[in-house]
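Trainee: fold the following.
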Amino acid sequence: MAAKPVILQNKACTATYTTRGGALVDFRLQPGGINPLQFRHREKSKGSKEVFFNGHFVCLGNWGDPSAGEATRGHVKHGDFNRLQWLSSQKERQALLSAYSTLEGLYMERNVALDENAAVLQVTETVQNLHTVGRLYNLVQHPTIAAPFLDGETIVDCNATKGFDYAFPQFSENICKTWPCANAFDGETINLSSPDRAYSSVFSFLVNPADEWGWVTAYSPAQQTLLGYVWRRSDYPWISHWLHFEGELIRYRGLEFGTTGLHKPINEIWGKGLVSLLGESTCRFIDTGDTHHRSYLSFLHPLPKGFQGVKQVEVKDNVLVLTEKNTDHTIKISHQFKTKYAIQQ
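Mentor: All right, here's what the predicted structure looks like:
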């Protein structure tokens, strides 16, 4: 019998985590809201093992495929944690989820708290190395939006600067472009805020080095709903955008943020001398017994048709201040969480 999901509720929203894979599979406004995270996808990983991704999941260990040797030992795309049964407990608007991967030698513990009144989640995650040796690893948050929230009119914004298309076989600064545009491998440019043509790929950008906080938002005019994430740049210095089209229609879109912008096995990152890119690290080292802590906020907010997108997100004491593009109109989202949480790298 399948384990029961973890459901957190207040008057503003409902958030649902599955314990198989530990993903946030449903996050919606109440009453009558839709779930932006309706992404469900199965595929064969290297080594012919099937993997299943849904909603907002974590890529822990590696982002992308494992190395050839790792695949023969059972490792899969985006790490082992999406296949694991997570332990869970909850009390009112708080939940604790945890999982240990013997393959990765890593333990993850996730504390989730839902605001008393607002559609705001605070997620704090701890990664501990329980192996007998230190290792390189990556952690990428992989929230993925799909229809009916995602369509050709959905507007995505973030505080990115320079970025590139991962389809290029070799990296150079010549392939980079400044957000919201990107140089695609097919020789054309693409506007990633509101894609102006069908092109499937992964585009990785630096979070603005001048900012303390990183953020990404997606606004659906059809659903009159905004989904957003905010985190410390020191936790996650990269924002990546996965676009998946089928024909001329966009089917999935990843609003990813993490410790790397390289969708590659760790051995390739190391072997090709890419542990630093554009002045930013592309993987992290965790010694045996060490613990790393990272946190982020996730939020939903209703907005009317005609909203033009997000120009800026400011993090103030218990308030997120969003500035609209072109109008400079501000939207304030109050919440109960302290944003000056401790960071351990």
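Trainee: alpha carbons only for contacts and neighbour counts from here, please
Mentor: Noted.
Trainee: return the set of buried residues in the host helix or strand of residue 205.
Mentor: Taking DSSP states H and E as the criterion, the element that holds residue 205 is strand 201-207. Using 16 or more other CA atoms under 10 Å as the test for burial, strand 201-207 gives 202-207.
Trainee: what is the neighbour count of residue 91?
Mentor: If you count neighbours by other CA atoms under 10 Å, residue 91 ends up with 9.
Trainee: what about it, distance to residue 12?
Mentor: Distance, residue 91 to residue 12, using CA to CA, to the nearest Å: 18 Å.
Trainee: residue 56 too?
Mentor: Residue 56 is 20 Å from residue 12, by CA to CA.
Trainee: one more, so I can put them side by side:
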Amino acid sequence: MKFGETLLGGRKAWKLDNGAATLVMLAGGGHIASLTLNEKPAVNPLWVPVWKPVEPWQYAAKHAKTHTSKLLGAIAGHNVCLGWFGEPSPEEAAAGMECHGEAPVAKWRLVRKALSGGVMTVETECELPVVGMVLKRTISTQTGKQDFHVTDTVRNVSQRDIPFTICEHVTFGPPFLQKGETVFDMPAVQSHTFRGQFSDKQRLRPNAPFAWPRGPGRHGEMVDMRTIGNSYGASSDFSTQLIDPKRPDGWFTAVNAELGVLVAYTWRRKDFPWVGNWEENYGRKTRPWGGRSLARGMEFANSPFPVGLRKATEMAHFQGHPTFRWVPALTSIDFSFDIVITPVAEEVKGVKDMYRTSTGFAFDFITG
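Mentor: Just a heads-up that it's a prediction; the model follows:
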């Protein structure tokens, strides 16, 4: 078991190594930027942007020409969106607010580290002055395990109740993400494409309900949502998936059998009813994207669409569930989830189900 400060792509980070798997979290934005099996250290399933990163505290006016926003300068892998999920309102944007809130561009600090009885626990936190919150992240893992338990604690430090949306925005990238090879599964019961135009290169028909994984194609065709097919040269899409309300836990899996790696996330379904599916398939041509990025986000959230807090509160409900939440004055709410990374055999074609066991997690695989 090892913990320490490190540099990842020249950026300050904290590294948790339990002997079987390693997780790296950035101080700039709190992004979980690397997740690897120790037996396959070259395969980081999480997205590494193709452009040069900029630490949030180093972002300056000159970077606006190359990165366009502090968020895109800092973003990597799994980022947490808090306060609002998606774009700010026009007035918030004019006041300097960016997409996905303060946490992804905050300077996080180490609060505590402990190692006892084969369990490593690390606490970090950041301040969110605009929304009047402090976000604490606690990561724990056991020696030799291929999973990490994470609790994000949202603390209201103001004397008023605060509405908010939150999204654990997990983004995958190459080499793990391969068109036609990497498959995604989840226990979704209702799905819906983005309700407006998400991009000018959509493979999905806007504002359409569907049953996962059979998506509604732009031209009337059926789209296999489990993968981004090789036939799609360039596209950029978003859809939301409601996780089965009968299940106590939500989950999603990402499998690249060619590389022999599976990544899974699981959480309390009542905390995050939806999984947003974001696909960036070389579709965005603006800076810093430049048509060079392949990324896929699995974004479990308490709101279905990345539309910001104002629109989420105006929506109020979607698919029978509230689209935002309140944290009362001077109180806290815990949001917990588990991250699993494990080897898989070449014949694995996906996951039918995921569940907890007395020793960890198990999967019912799709094979053949």
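Trainee: about what we covered before: onto which residues of the second structure does the strand holding residue 205 of the first structure map?
Mentor: Strand 201-207 of the first structure corresponds to residues 237-243 of the second structure when matched by TM-score structural alignment.
Trainee: please apply the same query to stretch 252-264 of the first structure.
Mentor: Aligning stretch 252-264 of the first structure against the second structure (TM-score structural alignment) gives residues 295-307.
Trainee: list the buried residues for the helix ranked longest in the second structure?
Mentor: Longest helix in the second structure by number of residues, with DSSP state H as the criterion: helix 308-315. Neighbour-count burial for helix 308-315 of the second structure flags 308-313 (criterion: 16+ other CA under 10 Å).
Trainee: what's that helix packed up against?
Mentor: strand 162-172 (3 or more CA pairs under 8 Å, 6 or more residues apart in numbering; DSSP states H and E).
Trainee: which other helices and strands contact the strand it packs on?
Mentor: Using 3+ CA pairs under 8 Å, 6+ apart, strand 162-172 of the second structure sits against strand 78-83, strand 294-301, helix 308-315, strand 325-327.
Trainee: so which residues make contact with that strand?
Mentor: With contacts defined as CA atoms under 8 Å, 6 or more residues apart in numbering, strand 162-172 of the second structure is touched by 45-47, 76-85, 131, 156, 295-303, 308-309, 312, 323-329.
Trainee: what subset of those residues is buried?
Mentor: The neighbour-count test (16+ other CA under 10 Å) marks 45-47, 76-85, 131, 156, 295-303, 308-309, 312, 323-325, 327-328 as buried among the contacts of strand 162-172 of the second structure.
Trainee: closest one to residue 191 of the first structure out of the buried residues of strand 201-207 of the first structure, please.
Mentor: Taking CA to CA as the measure, residue 191 of the first structure lies nearest residue 203 of the buried residues of strand 201-207 of the first structure, at 11.2 Å.
Trainee: hmm, residue 165 and the closest one touching each other?
Mentor: Yes: at 4.5 Å, residue 203 of the first structure counts as touching residue 165 under the criterion of CA atoms under 8 Å.
Trainee: what lines up against residue 139 of the second structure once you look at the first structure?
Mentor: In the first structure, residue 139 of the second structure lands on residue 112 (TM-score structural alignment).
Trainee: where does that match fall, secondary structure wise?
Mentor: Going by DSSP H and E, residue 112 of the first structure is part of strand 106-114.
Trainee: circling back: ok, the buried residues of strand 201-207 of the first structure vs residue 23 of the first structure, which is closest?
Mentor: residue 202 (20.9 Å).
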